[in-house]
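A.B. asks: Could you work out the structure for the sequence below:
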Amino acid sequence: MKVGLHLKEKILIVDDQFGIRILLTEVLQKEGYQTFQAANGFQAIDIAKQNAPDLVLLDMKIPGMDGIEILKRLKEHDQSIKVIIMTAYGELDMIQEAKDLGALTHFAKPFDIDEIRQAVRQYLPVGSN
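C.D. replies: The predicted structure is shown next:
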């Protein structure tokens, strides 16, 4: 039960590119979300287990554990977690597999930051807690 304290919706940004993580963090914090960042799959899983994010922005092309594997593990941990994927490649099979695994939608890089902002608002309205 939350008494007099509004807890911000939490977003985990998973991307191996530092600049993209910083950009998304700044934009989403201005929107009123609490953000977490992970540079790889292992960090992403740890952060998800510790902080239970409401939404994950997940890059598909990450060295080590790829986006599909990260998505599977996130869903194993919490089936209700919302995931939006990002990919720099037009790999339709990977996008389809991610959607079959429960991803809500996808964005191709370079993405339009306003489109990401709108999608996040659509799936995670500020103050929805």
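
A.B. asks: contacts, neighbours, all on C-alpha from now
C.D. replies: Fine.

A.B. asks: What strand or helix carries residue 36?
C.D. replies: strand 34-38 (DSSP states H and E).

A.B. asks: let me redo that: residue 102
C.D. replies: Secondary structure assignment for residue 102, by DSSP H and E: no helix or strand.

A.B. asks: need the strands for this protein, in chain order.
C.D. replies: Using DSSP state E, the strands assigned to the chain run over residues 10-14, 34-38, 55-59, 82-87, 105-108.

A.B. asks: Could I get the ones you listed in CSV, plus columns for distance to residue 120 and mean neighbour count?
C.D. replies: Output for the strands of the chain, formatted as CSV (distance: least, Cα to Cα, whole Å; neighbours: other Cα atoms under 10 Å):
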stretch, distance to residue 120, mean neighbour count
strand 10-14, 9, 25
strand 34-38, 12, 19
strand 55-59, 8, 26
strand 82-87, 8, 23
strand 105-108, 10, 18
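
A.B. asks: Output the ones you listed in JSON lines; the columns should cover distance to residue 46.
C.D. replies: Below are the strands of the chain laid out as JSON lines (distance: least, Cα to Cα, whole Å):
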{"stretch": "strand 10-14", "distance to residue 46": "11"}
{"stretch": "strand 34-38", "distance to residue 46": "9"}
{"stretch": "strand 55-59", "distance to residue 46": "13"}
{"stretch": "strand 82-87", "distance to residue 46": "16"}
{"stretch": "strand 105-108", "distance to residue 46": "23"}
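
A.B. asks: One more, so I can put them side by side:
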Amino acid sequence: MSEEGWEVSEAKDGKEVLEKVEQQLPDLLILDNRMPELSGTEVYQCLQEKKVNFPIILITAYSDLDSLAESLGITYFLSKPFNISDLFDLIKLIDQS
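C.D. replies: The predicted model follows:
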């Protein structure tokens, strides 16, 4: 994604995501639901409690992703597997908002 001009940072688990968010204050977070330590939904809920205000894209193979996203108040999500072009399109849509 650096080819697109984006600075990308990775985390190995949900706890590291929370640490990096505090340190780096990203413009956008792409969050997988299945992670060690804390799931993507748990990370999302922690960020909401802290009133973090930046776009989050939830990615998961969860069978009823629409219902999961709606129950959490997540606007942006993709179901696995997905095409990378779909992710780029979603990021561009968020950037235009």
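
A.B. asks: What TM-score do the two superposed chains give?
C.D. replies: The TM-score (TM-score structural alignment, normalised by the length of structure 2) is 0.85; 97 aligned residues with a Cα RMSD of 2.0 Å.

A.B. asks: follow-up on the earlier one: so how far is the strand holding residue 36 of structure 1 off the chain centroid?
C.D. replies: With Cα atoms, centre = their mean, to the nearest Å as the basis, strand 34-38 of structure 1 stands 9 Å off its chain's centre.

A.B. asks: Residue 104 of structure 1 and residue 110 of structure 1, how far apart?
C.D. replies: According to Cα to Cα, to the nearest Å, residue 104 of structure 1 stands 19 Å off from residue 110 of structure 1.

A.B. asks: With adjacent residues omitted, what lies nearest to the aligned partner of residue 44 of structure 1 in structure 2?
C.D. replies: By TM-score structural alignment, residue 44 of structure 1 lines up with residue 17 in structure 2. Spatial nearest neighbour of residue 17 of structure 2, chain neighbours left out: residue 11 (5.4 Å); criterion: Cα to Cα, 6 or more residues apart in numbering.

A.B. asks: Quickly note the distance from that neighbour to residue 31 of structure 2.
C.D. replies: The gap separating residue 11 of structure 2 from residue 31 of structure 2 is 10 Å, by Cα to Cα.

A.B. asks: ok so, going back, look at residue 104 and residue 110 of structure 1 and report which has more neighbours.
C.D. replies: Each of residue 104 of structure 1 and residue 110 has its neighbours counted (other Cα atoms under 10 Å); residue 104 has more, 14 against 11.

A.B. asks: which residue sits closest to the counterpart of that one in structure 2, ignoring its sequence neighbours?
C.D. replies: Taking TM-score structural alignment for the superposition, residue 104 of structure 1 sits opposite residue 75 in structure 2. Using Cα to Cα, 6+ apart and skipping residues adjacent in sequence, the residue nearest residue 75 of structure 2 is residue 69, 6.9 Å away.

A.B. asks: and the one you found, how many neighbours does it have?
C.D. replies: Neighbours of residue 69 of structure 2 (other Cα under 10 Å): 17.

A.B. asks: Same check on residue 53 of structure 1?
C.D. replies: Counted with other Cα under 10 Å, residue 53 of structure 1 comes out at 21.

A.B. asks: Let me see the contact set for residue 65 of structure 2.
C.D. replies: Residue 65 of structure 2 makes contact with 77, 79 under the criterion Cα atoms under 8 Å, 6 or more residues apart in numbering.

A.B. asks: now do 10 Å
C.D. replies: By Cα atoms under 10 Å, 6 or more residues apart in numbering, the contact set of residue 65 of structure 2 is 58, 59, 71, 77, 78, 79, 80.
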